[in-house]
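**Q** Everything below, folded, please.
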Amino acid sequence: MMMRSAGILMPLTSLPSPWGVGTLGAEARAFVDFLARAGQTYWQVLPIGPTSYGDSPYQSFSSFAGSPYLIDLDDLCAEGLLKPEEYQGLDWGEDPERVDYGLLYRQRFPVLRQAVRRLRARRLEELAAFCAREADWLDDYALFMALKGRHDGAPWSQWPAPLRRREPAALAAAARELDGELWFWKGVQFLFFRQWEALKARAAEQGVAIIGDLPIYVAEDSADVWADPSQFQMDEALRPTGVAGCPPDGFSADGQRWGNPLFDWEAMKADGYRWWLRRISFQFRFYDVLRIDHFRGFEAYYAIPAGAENAKKGFWKPGPGLDFFRALEAAIGKRPIIAEDLGFLTPAVHQLLADTGFPGMKVLQFAFDSRDGGGRAYQPHNYPANCVAYVGTHDNDTALGWLAEAEPADVALAREYLHLDPAEGENWGMMRAVWASTADCAVVQMQDVLGLGNEARMNTPSTLGGNWQWRARPGFAAPELAARLHRQMELYERLPAEAAE
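**A** The predicted structure is shown next:
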């Protein structure tokens, strides 16, 4: 699927901007140009949906909507939908290297309301055409968000029964009463989609493909579950009977209790996996390549009783297996998919990966970290060609952070195996290991390219607070850095095909 190539993992929220968070605007366009100059084929991003409590991009209000935070305000101003004084004088936070999501929540939406009011007044026909085209998911999402607003942000499980159960008369009455709010939430998605499509076109012009990230599960408090609860393991009161997570391991003695409702795979199979085929097909409107998170959950998934405090009492249940992926290929054809095959793996998971033909993932840190027990399978001399190699993912520490925090014996082994040289920069030595490997694709975090430590870690699993906040400083994508990366791509034959000729 992937020729010998390389990419950089850089969350959109981590881009610089004066307005509190990275966006789809000028800095994103500049980063695309940087990737092209650096000889990169791919830009890998984290999920781009609207985030809920905890600010995790893996807990979104919708599998289809885009995050309002990613809409660029300067671009709205340039097209006359905002005035400079409506956003430039506001407090967007004091630390340019961290996202303050609480402040962002308070400041961002009043500004977007100004933009949507002008959009409705000046371009109603264009907006209406978008709403008609996207009605399949947009109507439910807009009503879901409007009802959340009416109920002070409460999850849908706490709404009055007629709305929880989606009784037609109650939904129709709510839609009439909240007409203005429906237009607002639909208008926000119009703005997001236009900016996303423009950025994706810019990337294509520069020969940069976008790798997206699809969480396997959806949030309980989402338009997805509210609109179609029959696809999930719910009781008659529309409460989950079990929730998702993963068992205890070297990083967490209690395991991880994610809390997402589990899929009713029997019901999904009975209707030809309609819900999933629609979801994945839609993602390929956003991305060129799709990384499916927690791939092992399709072979068997970890089910935790809904009332359990942690993941210790969970147990494994069979997933849909190869039958699902055959149905997917029959519906949308062969698509470039990366399987996130990390975690507790069994021979059956390895067989499913082989049967699909998807490239799996290899994480260099796991080759040496005794807490995880990944071992030799993650050492570069054992990589198969059909994989994507990482120094670390968004759930890992940065390269320098890992060297500073891991067990001394593990770090000593890594330094010996990788011949790390402080004069070169040990982060560069770790990146060089995945670039030099036989993996078809190698992706490194931007934090590692910049040589940042633990302060730039994106996420620490099983923790709340302090995650998803890292941002790069203005000027981070310097020409000399692009040149250094480009030379590494030349050395290890990872330049895009056109650039290598």
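**Q** alpha carbons only for contacts and neighbour counts from here, please
**A** Will do.
**Q** Excluding chain neighbours, give the residue nearest to residue 87 in space.
**A** Nearest non-adjacent residue to residue 87, counting by Cα to Cα, 6 or more residues apart in numbering: residue 111, 6.5 Å away.
**Q** ok, now how distant is the one you found from residue 86?
**A** Remark: distance between residue 111 and residue 86 (Cα to Cα, to the nearest Å) = 7 Å.
**Q** that older thread, which helices and strands sit right next to the helix or strand where the residue nearest to residue 87 lies?
**A** Using DSSP states H and E, the element containing residue 111 is helix 101-122. Contact here means 3 or more Cα pairs under 8 Å, 6 or more residues apart in numbering; DSSP states H and E; on that basis helix 101-122 packs against helix 179-205.
**Q** Could you also give me the structure for this next sequence, so I can compare it with the first?
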Amino acid sequence: MNRQRASGILLHPTSLPSRWGIGDLGDSAYDFADLLAAAGQRIWQVMPLGPTGYGDSPYQSFSAFAGNPLLINFDILLEEALLAPSDLADAPILPDTAVDYGAVIPFKQRMLRRAFARFQQGFADHLRPDFEAFCETQASWLNDYALFAALKSANGGGSWSSWDAGLRSRDPAALDAARRTYADEIAYQCFIQYLFFDQWLALKKYVNDLGIQMMGDIPIFVAYDSADVWAHPELFFLDQEGRPTVVAGVPPDYFSATGQLWGNPLYRWDVLRERGYDWWIERFRATLTLVDIVRVDHFRGFAAYWEVPADEETAVNGRWIEGPGADLFEAVERALGALPIVAEDLGVITPDVEALRDRFGFPGMRVLQFAFGGKADQPYLPHNHIQRCVVYTGTHDNDTTLGWWRTASEKERRHVQLYLGRSGDDIAWDFIRAALSSVADTAIIPLQDVLSLGSEARMNTPGRPGGNWTWRFSLHQLTPAIISRLKELTMLYGRYVEPAPAEQETDQVDEQSVYT
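**A** Have a look, this model is predicted:
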């Protein structure tokens, strides 16, 4: 990664304003990028961009390569004549402060099918060469994913493990028959992937032209009910019926007496090694087409991971298994060059994980909400930060900083007040100041903290089965005063790069105001 000091904002696109019930890749995304630039921010961090399943979590996607059709903007489709105004006349009234997935999903699917129908009728025919080129260049993953999605639709959304035996086992004759039977649905699935990639890459170019980098996520594991596992069963520990024999989790610790049983199938690293880690190379290649920097979730699993028998009800009876280690990243770097990776190294990290991270120069993470209430050697405290790390006030799995403060122990609160020399009356911005002033090369702030929001704006509560990933904001909440305040602190702590002279703003910030 670039070692120049920088800062940015964590905001998933679903949280953007939009009149269609969920944040998308339309005008509000461009407006948000403009506001980032105005505030001197140089990174926009998002979560995984794949199609989501049960629970609507971006970390449980139907594909490690596909994009989420819910992010497709309809206004752009109207401009392209893929939708007519009459198509949207029956749009439901959807909330603008949260995502109601139960209402949004059928509505967006209905509109996307109308767009595809119009495309088949010859509307927006100027897009056809690009669409055909997309299908050809992305065939290595798109063909399997489109068939998977078509079969999933034909089976009422059921997991691939519930399909007919020939389809579960990918019998060639059964697959050929399915491709003929569901040819139209397969074409539709390819088409909406084209729309997503077309809109996302246009947004990314705009963001990059503003001098802002996109940071995205690669979760180490994939969902069992995914095109990845169905299309590549040889890469996972599955039995003859296609069921996992062992699954992922984390062992019991201070926070959970039974550990965490995630349930994701585990990789057969021996098979991947024999194949030169081809699937992982392509996964990194695809992700680095969509984003500039990759945060690798659960990085410690590449050094060693917690394996749990699939029939266990908790993660207690698991064991540590050695991961691929440096061998994987050396193979990926040989294929793709130096990797712009941030290693998610939160929690109890052992020396082998640190050695793997440091061998490749990957920056780790520091989260300020984890820093207080202990001793002076706590690594998340700002005076213990190093340059090669990324400091966060909190992550998508944390409460907002204001929400955390309201429920923090008296010991934590007192430590914060002594350490920061602040009362805590403006705790979100106290933490923002601490993050931006850190020696860490990069500081990332969730937008909820910039807006000083409480627990009502929390994005995810781990372990909660529903109600996550719904938070949204309005652009008017990012007032000129907030933008100016963020820019001031960004300048004060050396994370701001002046624009080129021709683009320089005339209303410079009052230098005295940063000391008030």
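**Q** coming back round to it: so what's the residue nearest to residue 87 of the first structure up against?
**A** Residues counted as contacts of residue 111 of the first structure (Cα atoms under 8 Å, 6 or more residues apart in numbering) are 82, 86-87.
**Q** Likewise for residue 67 of the second structure?
**A** Residue 67 of the second structure neighbours (Cα under 8 Å, 6+ apart): 49-51, 193, 196-197.
**Q** burial count for residue 487 of the first structure?
**A** 15 (other Cα atoms under 10 Å).
**Q** One more: residue 125 of the first structure?
**A** Neighbour count of residue 125 of the first structure, defined by other Cα under 10 Å: 12.
**Q** Against the centre of the first structure, work out the most remote residue.
**A** Relative to the centre of the first structure, and counting by Cα atoms, centre = their mean, the farthest-placed residue is residue 169 at 36.1 Å.
**Q** what residue of the second structure matches up with it?
**A** Under the alignment (TM-score structural alignment), residue 169 of the first structure pairs with residue 173 in the second structure.
**Q** Look at that match and tell me its secondary structure.
**A** helix (DSSP: H, G, I helix; E, B strand; the rest coil).
**Q** Just the strands from the stretch 251-400 of the first structure, written as ranges.
**A** 256-261, 289-292, 300-305, 315-318, 337-339, 360-363, 387-390 (DSSP state E, counting those that start in this stretch).
**Q** quick one, which of those strands is packed in tightest?
**A** strand 387-390 (a mean of 26; mean count of other Cα atoms under 10 Å).
**Q** That strand vs the second structure, average distance?
**A** Aligned to the second structure and superposed, strand 387-390 of the first structure gives a mean residue distance of 0.3 Å (mean Cα distance after the TM-score superposition for the first structure).
**Q** Which residue range of the second structure does that strand align onto?
**A** Aligned by TM-score structural alignment, strand 387-390 of the first structure corresponds to residues 389-392 of the second structure.
**Q** Need the residues that contact the matching stretch.
**A** 342, 363-368, 435, 438, 440-446.
**Q** and which of those residues is nearest residue 350 of the second structure?
**A** The nearest member of these to residue 350 of the second structure, counting by Cα to Cα, is residue 364 at 13.3 Å.
**Q** which one in the first structure is aligned with the closest one?
**A** Aligned partner of residue 364 of the second structure by TM-score structural alignment: residue 360.
**Q** Go ahead and confirm its match touches residue 353.
**A** Yes - counting by Cα atoms under 8 Å, residue 360 of the first structure does reach residue 353; the two are 7.3 Å apart.
**Q** what is in contact with those two at once?
**A** With Cα under 8 Å, 6+ apart as the test, residue 360 of the first structure and residue 353 both reach residue 339.
**Q** Now do the match of strand 387-390 of the first structure: distance to the chain's middle.
**A** 17 Å (Cα atoms, centre = their mean, to the nearest Å).
**Q** was I right about residue 8 of the first structure contacting residue 447?
**A** No - look at residue 8 of the first structure against residue 447 with Cα under 8 Å: they stay out of range, at 9.6 Å.
**Q** Between these two, which is the more surrounded one?
**A** Comparing residue 8 of the first structure with residue 447 by other Cα under 10 Å, the one with more neighbours is residue 447, at 25 against 22.
**Q** What is the burial count for residue 410 of the second structure?
**A** 11.
**Q** That one maps to what in the first structure?
**A** Under TM-score structural alignment, residue 410 of the second structure pairs with residue 408 in the first structure.
**Q** hang on, the earlier thing: take the contacts of residue 67 of the second structure and lay them out in CSV including distance to residue 293 of the second structure and neighbour count.
**A** What follows is the contacts of residue 67 of the second structure, written out as CSV (distance: Cα to Cα, whole Å; neighbours: other Cα atoms under 10 Å):
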residue, distance to residue 293 of the second structure, neighbour count
49, 14, 27
50, 17, 21
51, 20, 23
193, 22, 25
196, 20, 22
197, 18, 19
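**Q** Let's have these in JSON lines, adding distance to residue 140 of the second structure.
**A** Below are the contacts of residue 67 of the second structure laid out as JSON lines (distance: Cα to Cα, whole Å):
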{"residue": "49", "distance to residue 140 of the second structure": "19"}
{"residue": "50", "distance to residue 140 of the second structure": "16"}
{"residue": "51", "distance to residue 140 of the second structure": "18"}
{"residue": "193", "distance to residue 140 of the second structure": "14"}
{"residue": "196", "distance to residue 140 of the second structure": "17"}
{"residue": "197", "distance to residue 140 of the second structure": "15"}
